[in-house]
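J.: here you go, sequence then predicted model.
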Amino acid sequence: MKRVAIGDVVLESGECIRQVEVGYQAYGTYDREANNAVVVCHALTGDVYVAGDEQRAGWWEGLIGPGMPIDTNKYYVICSNVLGGCYGTTGPASLCPEDGKPYGSRFPFITIRDMVRVQRRLLEVLGVEQLYAVIGGSVGGMQVYEWMTEYPEMMQLALPIATCSRFSAIAIAYNDAARQAIQSDPEWQGGDYYPAAGPRRGLSVARMIGMITYRTAELFEERFGRSLQATNDSDPSQTMFQIESYLRYQGEKLVDRFDANSYLTLLKAMDTHDIGVNRGGIEQALSRVRAKVVSIAIDSDLLYPDSHQRDMADLMERLGKKIDFYLMESKYGHDGFLVEFQKMGRIIKPYFDR
């Protein structure tokens, strides 16, 4: 991973974060004349390794890489860690320049729009003036919506996947349950737990809640059903089902790689996401779009229902925008955009076969 300093950043709220650094990874070679730059926006706990490297697999390597639908032999692909994250970009665990101590509870409220403005600043530092495409799923798709309304002349193609133009009430409810799990953990200490490990139990439970929303009842039933992980004949209350074991494993795995304050920061950015804010509403915001839009929804998505993306596609069509809408069938639910590489590839590939 590479890191670059982009200077002070004034947030949408008016607050300023000083001396911001951005962690990013780039694949391929930039060709200004060919306009081959592609920005990939990652999801909630994602990182910059979209296509992987010699040491690790990439979370979208089935779609991005040499010979893949987004071919890094042709395209210059950039993925940066979001503002507020914990994988190389300034976030709550970063040291505040004023006193050299972690921000913790002092880290300011940020929005999806703030994240995108930081990504735009990164491109300026890298000397990338135009993009062929911006693509992302889930929270990454929220960023795509912001890209195509905040910088409408910047890209030719925008691909929001399994996402929304504004967060729904039920999704905010799931996020608040996760937030309460973290903040109820005594080890959270109001966000000022560094250098201790912090609210590991709370973050683990928050992740368990998230995992329930990312998959489907059909998939859980198929994989686990009522199969037992462990039995206890003397105390049946201690019997554990495989689905319980799976969720606990997923929760424990996250706490080893993610910061609880970053999780809270990004959840709140999701909650407040609405491209219509300070733009006269969603219709006025979408009227700004100039790129060709390829919207991909998942029919079993609990967190980002396909009906919302279909409504946005219909609205853009009424506004005279160039829009193609695809509904992808998947038993994997919201996580389908991270799993169904063949289905996704068939949809995406024609738009990158230039």
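T.: All right, it came through fine.
J.: C-alpha from now on. contacts and neighbour counts both.
T.: Will do.
J.: which stretches of this protein form strands?
T.: 2-10, 16-27, 37-41, 64-65, 70-71, 76-80, 131-137, 155-161, 228-230, 240-241, 292-298, 323-328 (DSSP state E).
J.: most tightly packed of the ones you listed?
T.: Mean neighbours per residue, mean count of other C-alpha atoms under 10 Å, is largest over the strands of the chain for strand 37-41, with a mean of 26.
J.: show me what that strand is packed up against.
T.: Under the contact definition 3 or more C-alpha pairs under 8 Å, 6 or more residues apart in numbering; DSSP states H and E, strand 37-41 sits against strand 76-80, strand 131-137, helix 139-150.
J.: picking that back up, could I get the strands of the chain as CSV with distance to residue 317?
T.: Converted to CSV, these look like this (distance: least, C-alpha to C-alpha, whole Å):
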stretch, distance to residue 317
strand 2-10, 34
strand 16-27, 33
strand 37-41, 24
strand 64-65, 29
strand 70-71, 26
strand 76-80, 29
strand 131-137, 20
strand 155-161, 15
strand 228-230, 50
strand 240-241, 47
strand 292-298, 10
strand 323-328, 6
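J.: which one, of those strands, ends up nearest to residue 183?
T.: Among the strands of the chain, the nearest to residue 183 by C-alpha to C-alpha is strand 16-27 (24.0 Å).
J.: second structure follows, compare the two:
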Amino acid sequence: MPFERRTTQPENPFSRLSPGQTIVIVPEFKLDSGYTIRDVPVAYKTWGVLNEAGDNCMLICHPLTRSVDVEDWWANLMGICGLEGKGKAIDESKFYIVCLNVMGSPYGSASPLTMNPETGTRYGPEFPQATIRDDCRLHKIVLDDLGVKSVAICIGGSMAGMHVYEWAFYGKDYIKLLVPISAPAKSSAWSMSWTESQRQSIFADPKYLDGYYSLDAQPTQGMIAARMTAMLTYRTRASYERRFGREIMDSDNSSQQEKPSIPHSEVHRLAHNAGHRHMKPYPLSFPSTNSSAASLQTPDQSHSSKESVASTNGSSSPSTPDSSSQQETKIAAYQPPMYSAHSYLRYQADKFNERFDANCYIALSRKMDGHDVLYGRGNYEDVVRSIQQPTLVLGIESDVLYPFYEIKALSELLPNAELICVKSEEGHDGLLLEYEQVNDAIVAFMQKHEHIREILRQKGVPIPERNGPRGAMFASW
């Protein structure tokens, strides 16, 4: 009997950021932890048509902060793939393309944002920890329900590449080709330490409340710090130097309106706290003689301070006009320096807060930390060597999160692997930015295998017209 399907998830506002997806409800699912969850939503999206044999499925796994909307982040890889020469890797005219949302993500599958049927409220921080392996087992249930008999090729980068490695253990007759991109078969102490530092940033936000915050009062400052840290691991020093250097953003002094004067000490306070989102705003008027410290005192404290000054100076009269002018400056003349690099990080963090949830970020980062294909299977090297499928391993030469030497060493353990080094100074984000290299490598790999060529020989179905990549909400992994 087919599962119940929905197109909306009212309790989760973030699910609306993935248009056109379907949410299937799996009645119950037992996690690796032994805990069973019920009425489990799984969001997915498909392109193309499943053939009669059910063997033309292209399974695309999504990265950490992405949804199932492949068009939004890999549209440059979508198009027509021929038997020879250049083409596009994601050909929905020939393949049945499926992308399923992982547990813990805010975009529709079971997560801290979805309802716990036992309580009738959102799970929040009480959502049970799921693993990469749990995702694959749950997604296999949905693929079976869709009629998929085998997967012609499984593709994914970063966290999605972790899923690709886990899918390998469903056997070469079910998952026929693997394309993990800049992803490990087990998480390293290095990558785990980065995710821990990001979680600690969220925990430090007083609005976090052990995860029991309301959706209209998220721990945004903690998320800003976490996202900024993540953005540094996705790029490289060379990338930042080339793009930003020490460039300072232009100040906006277009207004000719007279600005009020403020003390120099207040200017120093504002400059010191530039970028601090919860800083106390400066008052619009100040005593002509006093420090910013006094302006922040309570009325009683301010009165006591003035009396102390009067007794010391022998007079309670204000400063002369000359000394007053030395202690004040026009607001229009004060523009704290905004370096382009700072502006970029603040912008990306603000955009991220519009599209992600803190509890979900914590759940997904813990899932990545726990990734290890050897768990319950034996020795790491023996387990990796047991992967029989032809595998295209892509690594980014400048990746600091999953360094190329780590990816190369992994590829050498795989018995049927081909290694491609993507040339880029952009680090981990090269997976998105160097899309031509990534696309061409996948196309060439596909064209080598007869089962793929057989699919490409089949009569295709029409591809709907599109306006091109949207990408407004998703600027990085």
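T.: Structure's in. What do you need? Not measured: the values here are computed from a predicted model.
J.: quick one: TM-score?
T.: Once superposed, the chains reach a TM-score of 0.93 (TM-score structural alignment, normalised by the length of structure 1), with 344 aligned residues with a C-alpha RMSD of 1.8 Å.
J.: residues in structure 1 aligned with stretch 129-140 of structure 2?
T.: Aligned by TM-score structural alignment, stretch 129-140 of structure 2 corresponds to residues 109-120 of structure 1.
J.: can you tell me how far the residue nearest the centre of structure 1 sits from residue 143 of structure 1?
T.: Closest to where the C-alpha atoms of structure 1 average out (C-alpha atoms, centre = their mean) is residue 43, at 1.7 Å. With distances taken as C-alpha to C-alpha, to the nearest Å, residue 43 of structure 1 is found 9 Å from residue 143 of structure 1.
J.: shared neighbours of the two, which are they?
T.: residue 136 (C-alpha atoms under 8 Å, 6 or more residues apart in numbering).
J.: just to revisit the earlier point, can you tell me what sits against the match of stretch 129-140 of structure 2?
T.: Outside stretch 109-120 of structure 1, the residues touching it (C-alpha under 8 Å, 6+ apart) are 9, 11-13, 80, 82-84, 142-143, 146-147, 265, 268-270, 272-273.
J.: mind running it again at 6 Å?
T.: 11, 82-83, 269 (C-alpha atoms under 6 Å, 6 or more residues apart in numbering).
J.: which parts of it are buried?
T.: Buried residues in stretch 109-120 of structure 1, counting neighbours by 16 or more other C-alpha atoms under 10 Å, are found at 110-120.
J.: and it, how far from the chain's centre?
T.: Counting by C-alpha atoms, centre = their mean, to the nearest Å, stretch 109-120 of structure 1 is centred 12 Å from the centre of its parent chain.
J.: for residue 161 of structure 1, give me its contacts.
T.: The contact partners of residue 161 of structure 1, taken as C-alpha under 6 Å, 6+ apart, are 137, 141, 296-297.
J.: so what corresponds to it in structure 2?
T.: In structure 2, residue 161 of structure 1 lands on residue 181 (TM-score structural alignment).
J.: show me the helices in the stretch 101-250 of structure 2, by range?
T.: Listed in chain order, the helices of the stretch 101-250 of structure 2 (DSSP state H, counting those that start in this stretch) span residues 132-146, 159-167, 189-203, 220-234, 237-243.
J.: kindly reformat those helices as a markdown table containing distance to residue 108 of structure 2.
T.: Output for these, formatted as a markdown table (distance: least, C-alpha to C-alpha, whole Å):
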| stretch | distance to residue 108 of structure 2 |
| --- | --- |
| helix 132-146 | 13 |
| helix 159-167 | 17 |
| helix 189-203 | 22 |
| helix 220-234 | 20 |
| helix 237-243 | 34 |
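J.: return the most buried member of these.
T.: Counting by mean count of other C-alpha under 10 Å, helix 159-167 has the highest mean neighbour count of those, with a mean of 26.
J.: that helix vs structure 1, average offset?
T.: Once superposed with structure 1, the aligned residues differ from helix 159-167 of structure 2 by a mean of 0.4 Å; criterion: mean C-alpha distance after the TM-score superposition for structure 1.
J.: what's the angle from that helix to strand 391-396?
T.: Interaxial angle of helix 159-167 of structure 2 relative to strand 391-396 (axes from the mean of the first three to the mean of the last three C-alpha atoms, to 10 degrees): 160 degrees.
J.: residue in structure 1 matching residue 439 of structure 2?
T.: Using TM-score structural alignment, residue 439 of structure 2 sits opposite residue 345 in structure 1.
J.: for residue 353 of structure 1, see how far away that match is.
T.: Relative to residue 353 of structure 1, and taking C-alpha to C-alpha, residue 345 of structure 1 is found at 12 Å.
J.: tell me which of the two has more neighbours.
T.: Legend: neighbour count by other C-alpha atoms under 10 Å for residue 345 of structure 1 and residue 353, higher for residue 345 (16 against 10).
J.: now which residue in structure 2 aligns to residue 309 of structure 1?
T.: Using TM-score structural alignment, the partner of residue 309 of structure 1 in structure 2 is residue 407.
J.: okay, that match and residue 170 of structure 2: tell me how far apart.
T.: Look at residue 407 of structure 2 and residue 170 of structure 2: by C-alpha to C-alpha, they are 22 Å apart.
J.: those two - which one has more neighbours?
T.: Taking other C-alpha under 10 Å, residue 407 of structure 2 and residue 170 do not tie; residue 407 has more neighbours (24 against 15).
J.: so what's the closest residue in space to the more buried one that isn't next to it in sequence up against?
T.: Of all residues not flanking residue 407 of structure 2 in the chain, residue 395 sits nearest, at 6.0 Å (C-alpha to C-alpha, 6 or more residues apart in numbering). Neighbouring residues of residue 395 of structure 2 by C-alpha under 6 Å, 6+ apart: 182, 404, 421-422.
J.: let me know the closest of the residues you listed to residue 435 of structure 2.
T.: residue 422 (9.7 Å).
J.: what's that closest one aligned with over in structure 1?
T.: Using TM-score structural alignment, residue 422 of structure 2 sits opposite residue 328 in structure 1.
J.: what residue of structure 2 takes the place of residue 179 of structure 1?
T.: Residue pairing (TM-score structural alignment): residue 179 of structure 1 is matched to residue 199 of structure 2.
J.: how many residues are close by the residue nearest to its match when sequence neighbours are not counted?
T.: Excluding its sequence neighbours, the residue lying closest to residue 199 of structure 2 (C-alpha to C-alpha, 6+ apart) is residue 362, at 6.2 Å. Neighbour count of residue 362 of structure 2, defined by other C-alpha under 10 Å: 22.
J.: corresponding residue for residue 362 of structure 2 in structure 1?
T.: Looks like residue 362 of structure 2 aligns to residue 264 there (TM-score structural alignment).
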